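Chemist: can you look at this prediction? I've put the sequence above it.
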Amino acid sequence: MSSIRHLEHIMDTFLLDDQLRNFLREDLEHGDITTDAIFSDQETATVLIRAREPLIAAGMEKIAARVFRLLDERVTFAQATPDGQRVNSGEVLMTVSGSVRTLLRGERVALNLIQRLCAIATLTRQYVDAVQGLKVSIVDTRKTTPGLRMLEKYAVRVGGGRNHRYSLSDGVLIKDNHIAACGSICRAVKKARATVPHTIAIEVETDTLKQVQECLECGVQIIMLDNMDCSTMRQAVTMINGQALIEASGGVNLDTVRGIAETGVDIISVGALTHSARSCDIGLDWQ
């Protein structure tokens, strides 16, 4: 797991600002011809960013506020809801004051981002709540929206989940295609150990108990149980008996996650956290 990538590291301001500028550049391109034709630089206003459904707040101060500030540092904010807080429909997430031109230019980019991030945080919290009381972590995958990985993985943490690998360079995960191309689990593990630093753990994806046994024979540190039914997973957990960290993956949804957690696995990875979260309904109202 990519535990060294703490929340603050993922949201590095230097990297974030560069990304947000690109999003603004995509939308503004050569300017906002509608807003510029109607309003002057001197006109100001205050707007309310409001939740239109229950959600977990994510990115008000760190993302939405930053979008407006990159357009104009004079913009001010109030009532910014802290990340991770439950919010009811109708509640104000943040108040923004500044130039009318700035507010209109930044509105769509800011809303697009927080609608997405709140959705991921909200869905993640549902999974975390579903396994409450069990010693298991809910983690994401690399099934993220291209260009939004840093932000989406941040939202998973806000929702109470943890992050798996941030990128392919974060850890060794030997999957079915690696095994098929190499010939065996032990051969693939041996080659990986000869190359990667001793500080990097090796994880192997398995889909049979025979493969689990092979992992144990070659001392794999993390064993992924991929698309196994709960009965098979329980057998695997008994076989492993604390010799490796156990991750369950595949076929995970809100109806199945509790049963998977009860098999005794340590980690459950859920691609749906980022690839299937429905954007939250958040609006911007003018005072």
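Modeler: Received the coordinates, thanks. Numbers count the residues shown, from 1 in each chain.

Chemist: make it CA atoms for all contacts and neighbour counts henceforth
Modeler: Will do.

Chemist: what's the longest helix in this structure?
Modeler: When the chain is scanned for its longest helix (criterion: DSSP state H), the result is helix 100-130.

Chemist: what about residue 59, how many neighbours?
Modeler: The local packing of residue 59 (other C-alpha atoms under 10 Å) involves 27 other residues.

Chemist: hmm, it is touching residue 116, no?
Modeler: No: when contacts are counted by C-alpha atoms under 8 Å, residue 59 is not listed as touching residue 116 (9.7 Å).

Chemist: contact partners for residue 284?
Modeler: By C-alpha atoms under 8 Å, 6 or more residues apart in numbering, residue 284 lies in contact with 47-50, 107, 111.

Chemist: residue 273 versus the residue nearest the centre of the chain, what's the distance?
Modeler: For the chain, the residue nearest the mean C-alpha position is residue 153 (2.5 Å; C-alpha atoms, centre = their mean). Distance of residue 153 to residue 273, given as C-alpha to C-alpha, to the nearest Å: 9 Å.

Chemist: list residues touching both of those two?
Modeler: Shared contacts of residue 153 and residue 273 (C-alpha under 8 Å, 6+ apart): residue 140.

Chemist: top of the contacts of residue 284 by number of neighbours, please.
Modeler: Greatest neighbour count in the contacts of residue 284, by other C-alpha under 10 Å, goes to residue 49: 24 neighbours.

Chemist: which helix or strand contains it?
Modeler: strand 44-51 (DSSP states H and E).

Chemist: following that strand, which helix or strand comes up?
Modeler: Following strand 44-51 in sequence order, the next helix or strand is strand 55-56 (DSSP H and E).

Chemist: which neighbouring elements make contact with that following strand?
Modeler: Helices and strands touching strand 55-56, by 3 or more C-alpha pairs under 8 Å, 6 or more residues apart in numbering; DSSP states H and E, are strand 86-87, helix 100-130.

Chemist: what residues of the helix or strand just after the longest one count as buried?
Modeler: If I follow you right, that is helix 100-130. The helix or strand immediately downstream of helix 100-130 is strand 137-139, counting by DSSP H and E. Buried residues in strand 137-139, counted by 16 or more other C-alpha atoms under 10 Å: 137-139.

Chemist: and stretch 234-248, by the same measure?
Modeler: Buried positions in stretch 234-248, judged by neighbour count with 16+ other C-alpha under 10 Å: 234, 236-237, 240, 244-248.

Chemist: quick check: of those, which lies closest to residue 226?
Modeler: Nearest to residue 226, judged by C-alpha to C-alpha, of those is residue 248 at 6.1 Å.

Chemist: second structure for comparison follows:
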Amino acid sequence: MIIYKQIKELPQDYIDKKIEEYLAEDAANHDYTTIFTVPDAMKSVATIETEGEIVFVGEQIIRTIFKESSVEVYVKDGDFLKPGAVIAKIDGNSAYILSRERVMLNIIQRLSGIATITKKYVDVAKPFGVKILDTRKTTPGMRLFEKYSVYVGGGSNHRFSLETDILIKDNHIAAAGGLQNALKNVNAHKKQDMKVELEVVSLEQIPQAMELGVDGFLLDNMSPEKIVECVKLIRSLENGKDIFVEASGGITFAKLEKYVTTGVNGISIGALTHHIESADIHLVFDY
């Protein structure tokens, strides 16, 4: 059975590097609006709050961005928060807080939005033993953050990058000159511990692929009825019960209930990271 590495934590050195990059992009040290309006020595206390129900992600982000201030974070990554919940308080130089506010909100709003929508999908799928998987459809430069947020929301991480195992799709098959050529080439060159997953669009591809050797199938853009047929065929073949079966392709939340009962092991949802609504979080100055 295919099991991909899960992003269970964010390395602090990675967070430091990315936040430095994001602050430089926003020219946080050249915030002329703040420089010209707020006295250098002014001190303030600011509160970070949520305006909606969210699954929170961002404890390390807040602490790192405001590392020169006194920071109290009252929640942990993965906590479910109701509207009005106080996430953190920042006590320090006013200009310092103002110049970093937007970058901090951009990150934690997005990551909390991903965790929140992931939990929504997971709550439907979990009773049926079906994993909700992410994809590589992530924001450039934010993949580790976003896959971590999926994990925090209760989802499962699919492969992290192109070097993570083998996933043969229709274009690979076409470029290789057919399914048989593609699988023979892969099995001749891959490392022994690499798993092979194959995207299929028809029942006819399954017996041939099983004979040539695969560890999983991605059933792409199929109706629930078609997926049931495919799963039944896969499980009936030798070693078929050990095969990881994944459904994918346009499976929205509205359609999810029809797919969780098809017998698949997982459902991959690109929308978890590329079509999300950022969480409603704001920062206000108490004084």
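Modeler: Nice, thanks for sending it over. Because the structure is a prediction, the values reported are computed rather than measured.

Chemist: before we move on, the earlier item: now the contacts of residue 284 of the first structure in JSON lines, with distance to residue 31 of the first structure?
Modeler: Shown next, in JSON lines, are the contacts of residue 284 of the first structure (distance: C-alpha to C-alpha, whole Å):
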{"residue": "47", "distance to residue 31 of the first structure": "21"}
{"residue": "48", "distance to residue 31 of the first structure": "24"}
{"residue": "49", "distance to residue 31 of the first structure": "23"}
{"residue": "50", "distance to residue 31 of the first structure": "26"}
{"residue": "107", "distance to residue 31 of the first structure": "14"}
{"residue": "111", "distance to residue 31 of the first structure": "19"}
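
Chemist: can you show me the helices along the stretch 101-250 of the second structure?
Modeler: For the stretch 101-250 of the second structure, applying DSSP state H, counting those that start in this stretch gives helices covering 143-152, 170-176, 179-189, 205-212, 224-236.

Chemist: and residue 114 of the second structure, which of these is closest to it?
Modeler: Proximity to residue 114 of the second structure (C-alpha to C-alpha) singles out helix 143-152 among those, at 6.0 Å.

Chemist: what span of the first structure is that closest one aligned with?
Modeler: Residues 149-158 of the first structure are where helix 143-152 of the second structure lands when matched by TM-score structural alignment.

Chemist: quick check: the matching stretch compared with the second structure, mean distance?
Modeler: Compared with the second structure after fitting, stretch 149-158 of the first structure deviates on average by 0.9 Å (mean C-alpha distance after the TM-score superposition for the first structure).

Chemist: tell me how far that stretch is from the chain's mean position?
Modeler: Stretch 149-158 of the first structure has its C-alpha centroid displaced from the chain centroid by 3 Å (C-alpha atoms, centre = their mean, to the nearest Å).

Chemist: what does it contact?
Modeler: The contact list for stretch 149-158 of the first structure, computed with C-alpha under 8 Å, 6+ apart, reads 7, 10-11, 58-59, 83-84, 116-118, 120-121, 124, 139-140, 142, 144-145, 162-163, 166, 273-274.

Chemist: out of the residues you listed, which end up buried?
Modeler: Among the contacts of stretch 149-158 of the first structure, those classed as buried by 16+ other C-alpha under 10 Å are 7, 10-11, 58-59, 83-84, 116-118, 120-121, 124, 139-140, 142, 144, 162-163, 166, 273-274.

Chemist: wait, residue 130 of the second structure touches residue 268, no?
Modeler: No: when contacts are counted by C-alpha under 8 Å, residue 130 of the second structure is not listed as touching residue 268 (10.4 Å).

Chemist: and those two? which has more neighbours close in?
Modeler: The neighbour comparison of residue 130 of the second structure against residue 268 (other C-alpha under 10 Å) goes to residue 268, with 23 against 20.

Chemist: how close does the closest residue to the more buried one other than its chain neighbours get to residue 23 of the second structure?
Modeler: Nearest residue to residue 268 of the second structure in three dimensions, chain neighbours excluded: residue 133, at 4.3 Å (C-alpha to C-alpha, 6 or more residues apart in numbering). Distance, residue 133 of the second structure to residue 23 of the second structure, by C-alpha to C-alpha: 31 Å.

Chemist: hmm, who's touching the helix or strand harbouring residue 8 of the first structure?
Modeler: Using DSSP H and E, residue 8 of the first structure sits in helix 7-10. For helix 7-10 of the first structure, the external contacting residues (C-alpha under 8 Å, 6+ apart) are 150-151, 153-154, 157.

Chemist: what's the closest of those residues to residue 54 of the first structure?
Modeler: Closest approach between the contacts of helix 7-10 of the first structure and residue 54 of the first structure, by C-alpha to C-alpha: residue 157, at 18.6 Å.

Chemist: count the neighbours of that closest one for me.
Modeler: Residue 157 of the first structure sits with 24 neighbouring residues when counted by other C-alpha under 10 Å.

Chemist: cool, and the one 10 residues further on?
Modeler: For residue 167 of the first structure, the number of neighbouring residues by other C-alpha under 10 Å comes to 11.

Chemist: can you check the one 5 residues further on too?
Modeler: By the measure other C-alpha under 10 Å, the count of residues near residue 172 of the first structure is 19.

Chemist: and it, what pairs with it in the second structure?
Modeler: Aligned counterpart of residue 172 of the first structure in the second structure: residue 166 (TM-score structural alignment).

Chemist: residues contacting its match?
Modeler: Contacts of residue 166 of the second structure were listed using C-alpha under 8 Å, 6+ apart, and they are 194-197.

Chemist: closest to residue 279 of the second structure among those?
Modeler: Among these, residue 197 lies closest to residue 279 of the second structure (C-alpha to C-alpha), at 33.9 Å.

Chemist: quick check, that closest one in contact with residue 217.
Modeler: Yes: here residue 197 of the second structure reaches residue 217: they are 5.3 Å apart, a contact under C-alpha under 8 Å.

Chemist: secondary structure class for the corresponding residue of the first structure for residue 89 of the second structure?
Modeler: Counting by TM-score structural alignment, residue 89 of the second structure lines up with residue 95 in the first structure. Assigned by DSSP: H, G, I helix; E, B strand; the rest coil, the conformation of residue 95 of the first structure is strand.

Chemist: quick one, what contacts residue 95 of the first structure?
Modeler: By C-alpha under 8 Å, 6+ apart, the residues touching residue 95 of the first structure are 46-49, 77-80.
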